[in-house]
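Enquirer: Okay, structure incoming, though there's no sequence with it:
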């Protein structure tokens, strides 16, 4: 290929690239861009006026029983005693309640202790539900 042909092809390519860039830039409208990148939703904090929307109640479906919560949230560790968890229905619970007191056991369950993370596996449990769970496990040993 001759030197003139190579220059002609390069020039045509540059012109085509220029037209493409110009037409792309001409089709960009700031309002259209803003519409494409706008947030999908927003966060409504309780107590703020969010256009009449109300947050779902924390315990939808009513109160949960300690027995149901134990079965779904606690049994995995407290049935078998994983990593030293006191086993359900054993004297370990009465010994702990007598030695530390119920308030300390509840505080440990809320804040975590040893291998147990805060709230165990019940991150959506309220403090009152955690207290009822601890009482349920202590009562299981009596």
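Expert: The structure has been received and is ready for your questions. Since this is a predicted model, take the numbers as computed values, not measurements.

Enquirer: use CA for all of it now, contacts and neighbours both
Expert: OK.

Enquirer: which SS class is the residue sitting nearest the centre point of the chain?
Expert: Nearest residue to the geometric centre of the chain (C-alpha atoms, centre = their mean): residue 123, 9.3 Å. What DSSP: H, G, I helix; E, B strand; the rest coil gives for residue 123 is coil.

Enquirer: try it against this one:
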């Protein structure tokens, strides 16, 4: 009888241990599924291990072509939502409005174009360069 009792106790401990391991495994799986996808590092926050980069590289402003390609081409290459298409007479006509007007339109938005287009991190000078790049595409 003692052997049967010992076997049952061992079996009970084994089941309890197995259930505990399974619960831990389930807890770990739940934690893995609900963990944050990413984290936000703000420039100057040392707790990120220096992962936060400055908005503009130390080399200065981006070139007009870089800004156009990265930020403006999404609409201006295809004419999406009525955007004047790069390399077409659309820009010859726009150039007659003058840079001051075109820059103000880019900064404030016009028609379907939101303020600053898709370049919230562009300086006014970078926007002006991208506009000039688009005007120059028809000359």
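Expert: Ah, there it is. All figures in this text were calculated on a predicted structure; none of them were measured in a lab.

Enquirer: Please report the distance of the residue nearest to the centre of the first structure from residue 17 of the first structure.
Expert: 57 Å (C-alpha to C-alpha, to the nearest Å).

Enquirer: With residue 10 of the first structure instead?
Expert: Applying C-alpha to C-alpha, the value for residue 10 of the first structure to residue 17 of the first structure is 10 Å.

Enquirer: thinking again about what came up before, trace the residue nearest to the centre of the first structure over to the second structure, please.
Expert: Aligned counterpart of residue 123 of the first structure in the second structure: residue 120 (TM-score structural alignment).

Enquirer: same check, this time on residue 65 of the first structure
Expert: In the second structure, residue 65 of the first structure lands on residue 63 (TM-score structural alignment).

Enquirer: which ones are touching its match?
Expert: 126, 129 (C-alpha atoms under 8 Å, 6 or more residues apart in numbering).

Enquirer: I'd say residue 92 of the second structure and residue 132 touch.
Expert: No - look at residue 92 of the second structure against residue 132 with C-alpha atoms under 8 Å: they stay out of range, at 11.0 Å.

Enquirer: hey, what's in contact with both of these two?
Expert: By C-alpha under 8 Å, 6+ apart, no residue touches both residue 92 of the second structure and residue 132.

Enquirer: ok, residue 137 of the second structure - how many residues close by?
Expert: Neighbourhood size, residue 137 of the second structure [other C-alpha atoms under 10 Å]: 15.

Enquirer: Just give the nearest non-adjacent residue to it, would you?
Expert: Once flanking residues are discounted, residue 137 of the second structure sits nearest to residue 87: 4.7 Å by C-alpha to C-alpha, 6 or more residues apart in numbering.

Enquirer: Give the full set of residues in contact with that neighbour.
Expert: Residue 87 of the second structure makes contact with 134-135, 137-138 under the criterion C-alpha under 8 Å, 6+ apart.
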